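Undergrad: The amino acid sequence is not available; the structure is as follows:
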């Protein structure tokens, strides 16, 4: 029965390892006016879930770049009854995100995931791959941005950023899900070893670097941060990533606080939604649906002292 339930939320291979399906909508917005989806203010809309680390990336970029007036946002919530993300109030005559996907592509039968970058002019999904959306938000909307000079993906660091992104995605971002959704002991052991090997490597790098690629924040840090923020709250417990907490690492813990305390970032973070959605909606992992009272995350506001590096 457990394996049947898990198969609905976590496709697996023969070894019991979680296999994350690929995103299906991969078009791009460009600052070039002759493109299919030209950058504009008021045309594009984000659909996000506050508990989702992938969607959280897009909220952080929107905030750091000062794009709040240019790109609107709707927050969707997960429903165990509906089996997916739903709207508090219907939008475009849709009650669920699955219906919105159907509106964009009639007959669509894949997963309806967040984030969604929506084009209000053509009523369709431009992109639902977070790693690509944040690149667009970083570079293509500068004309409408409150902070246009901020560049989190500079040309000189792209190779290094991409290298970190690949490593962190496999072992950490998706690694925590590979731990939590593992359906054999062998699959779990492999994922947990890779997760903490990479966290230990990052801890060592942060001993001499303020951020992953040096002394300036990049997209690699944003992508890592959204997993670290959820780690002690959710992944440590419900996903069995319990060898160590992030706050137990001297450098990683301070690094997490450093990014959390950047202007506007904390406003994109919702601890209660994280606890509610992970513990309340992943029935196969937490059948009773009991939401834990802790942990105390007030340490996120304590001094980080990371500015002494570099």
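TA: Good, I have the coordinates. On a predicted model such as this, the values are computed, not experimentally measured, just so you know.

Undergrad: contacts and neighbour counts: CA atoms only from here.
TA: OK.

Undergrad: how about the strands of the stretch 1-150 of the chain, start to end?
TA: 44-48, 72-75, 77-79, 84-91, 94-96, 116-119, 124-127 (DSSP state E, counting those that start in this stretch).

Undergrad: most tightly surrounded among these?
TA: Most buried of those by mean neighbour count (mean count of other Cα atoms under 10 Å) is strand 116-119; its value is a mean of 24.

Undergrad: Please enumerate residues in contact with that strand?
TA: The contact list for strand 116-119, computed with Cα atoms under 8 Å, 6 or more residues apart in numbering, reads 43-48, 124-129, 133.

Undergrad: rerun that using 6 Å as the cut-off
TA: Residues from elsewhere that reach strand 116-119, judged by Cα atoms under 6 Å, 6 or more residues apart in numbering: 44, 45, 46, 47, 124, 125, 126, 127, 128.

Undergrad: Between those, which sits nearest residue 35?
TA: residue 126 (12.5 Å; Cα to Cα).

Undergrad: And for residue 29, nearest residue in space, chain neighbours not counted?
TA: Excluding the flanking residues, the one nearest residue 29 by Cα to Cα, 6 or more residues apart in numbering is residue 37, at 4.8 Å.

Undergrad: ok, second structure coming up, stack it against the first:
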């Protein structure tokens, strides 16, 4: 165990217990991480799907200081949530802490790299799941939304967590509307189109077998269509920054750092000038650059493009 530290919980302002950390990740001792299910258990991978509502009708009422997000700097799905918190001015309303980027059979853990768990003093994120459902056998993932009042996991459904943060905390937010009612159908339709082709497709596209080459063709076709779309619009759905942009961007920022780190898919995101300028334009926003730590997801040997290069974009109207 590391030297004891004092830590202040940003959600409550009170001194937490002395910090404790998990041992270093060790797959020789604990094995590789894998998802197990009880026999006959067909519940979804992201098993906890509670929703926060402004009026509390869901059982989880939007309140300042009540909720905590367990995130991972390395994880695109977790970054969706931390970007939403920043865009909506909720960083003092919902607190965040980060797990370590190394994982063994025990799952994600809290280590000195990013600090302790400031809410419960857990050393393993699995403890939050076991406290919610004793003997939990499903996927221990980030982001995980924790409720201090009930002492349980609300959700590990990253899409719905982001939507609830964008729509249910208006009383304490800054007035941003990243999931506007008039665009929700378009946002969700675009996400359905891009989720498999881009967000999940980048990993498969690095393969050289038949499936990998097929995924690559789909990915690059999607990039070409996005490039054409963004030639005329600053954001995916016109002149308003929305949840659709957040969902796509977390994959774009990792593209040349991870899946295409060796340029095996294509020469780089810069092959699509409008898409690349769009990605840099978003990176200039504090909510995007402050929640990005390239060191936590860039593979060895990767040559990153210049994310700080000027980005000329169509003017919003």
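TA: Cool, the structure landed. Note that the structure is predicted; figures quoted are calculated from it, not measured.

Undergrad: now what about the TM-score between them?
TA: Overlay of the two chains. TM-score (TM-score structural alignment, normalised by the length of the first structure): 0.82; 274 aligned residues with a Cα RMSD of 2.3 Å.

Undergrad: sorry, back to before: so what corresponds to the residue nearest to residue 29 of the first structure in the second structure?
TA: Superposed on the second structure with TM-score structural alignment, residue 37 of the first structure falls opposite residue 60.

Undergrad: So its match versus residue 147 of the second structure, what's the distance?
TA: 8 Å (Cα to Cα, to the nearest Å).

Undergrad: now for residue 99 of the second structure: what does it line up with in the first structure?
TA: For residue 99 of the second structure, the residue aligned by TM-score structural alignment is residue 76.

Undergrad: residue contacts, its match?
TA: Contacts of residue 76 of the first structure by Cα under 6 Å, 6+ apart are 49, 85, 86, 87.

Undergrad: Go again with 8 Å.
TA: 47, 48, 49, 50, 85, 86, 87, 88, 97.

Undergrad: so which of those comes closest to residue 300 of the first structure?
TA: residue 50 (18.1 Å).

Undergrad: Surely that closest one touches residue 275?
TA: No - shown here, residue 50 of the first structure and residue 275 do not form a contact pair, counting by Cα atoms under 8 Å, at 10.6 Å.

Undergrad: Show me where the stretch 101-250 of the second structure has its helices.
TA: 126-132, 158-167, 184-194, 201-205, 210-230, 243-255 (DSSP state H, counting those that start in this stretch).

Undergrad: can you redo those as JSON lines with mean neighbour count and distance to residue 173 of the second structure?
TA: Below are those laid out as JSON lines (neighbours: other Cα atoms under 10 Å; distance: least, Cα to Cα, whole Å):
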{"stretch": "helix 126-132", "mean neighbour count": "19", "distance to residue 173 of the second structure": "27"}
{"stretch": "helix 158-167", "mean neighbour count": "21", "distance to residue 173 of the second structure": "9"}
{"stretch": "helix 184-194", "mean neighbour count": "15", "distance to residue 173 of the second structure": "19"}
{"stretch": "helix 201-205", "mean neighbour count": "21", "distance to residue 173 of the second structure": "34"}
{"stretch": "helix 210-230", "mean neighbour count": "17", "distance to residue 173 of the second structure": "29"}
{"stretch": "helix 243-255", "mean neighbour count": "22", "distance to residue 173 of the second structure": "16"}
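
Undergrad: can you tell me which residue in the second structure aligns to residue 24 of the first structure?
TA: Looks like residue 24 of the first structure aligns to residue 47 there (TM-score structural alignment).

Undergrad: so its match makes contact with residue 156?
TA: Yes - at 7.2 Å, residue 47 of the second structure and residue 156 qualify as touching, with contact defined as Cα under 8 Å.

Undergrad: Those two: who's more crowded?
TA: Per other Cα atoms under 10 Å, whichever of residue 47 of the second structure and residue 156 has more neighbours is residue 156, with 26 against 16.

Undergrad: dump the residue contacts of that one.
TA: Going by Cα under 8 Å, 6+ apart, residue 156 of the second structure touches 46, 47, 48, 49, 141, 142, 143, 144, 145.

Undergrad: now residue 303 of the second structure
TA: 256, 257, 261.

Undergrad: measure whatever residue of the first structure lines up with the first one to residue 213 of the first structure for me?
TA: Taking TM-score structural alignment, residue 256 of the second structure has residue 232 as its aligned residue in the first structure. Residue 232 of the first structure sits 24 Å away from residue 213 of the first structure when distances are taken as Cα to Cα.

Undergrad: now swap in residue 185 of the first structure and tell me
TA: 34 Å.

Undergrad: got it, and residue 174 of the first structure?
TA: 20 Å.

Undergrad: before we move on, what about residue 119 of the first structure?
TA: In terms of Cα to Cα, residue 119 of the first structure sits 33 Å off from residue 213 of the first structure.

Undergrad: again, but for residue 102 of the first structure
TA: The gap separating residue 102 of the first structure from residue 213 of the first structure is 40 Å, by Cα to Cα.

Undergrad: which residue lines up with residue 62 of the first structure in the second structure?
TA: That one, residue 62 of the first structure, aligns with residue 85 by TM-score structural alignment.

Undergrad: count of residues packed around the residue nearest to that match when sequence neighbours are not counted?
TA: With Cα to Cα, 6+ apart as the criterion, residue 85 of the second structure has its nearest non-adjacent residue at 5.6 Å, and that residue is residue 91. If you count neighbours by other Cα under 10 Å, residue 91 of the second structure ends up with 17.
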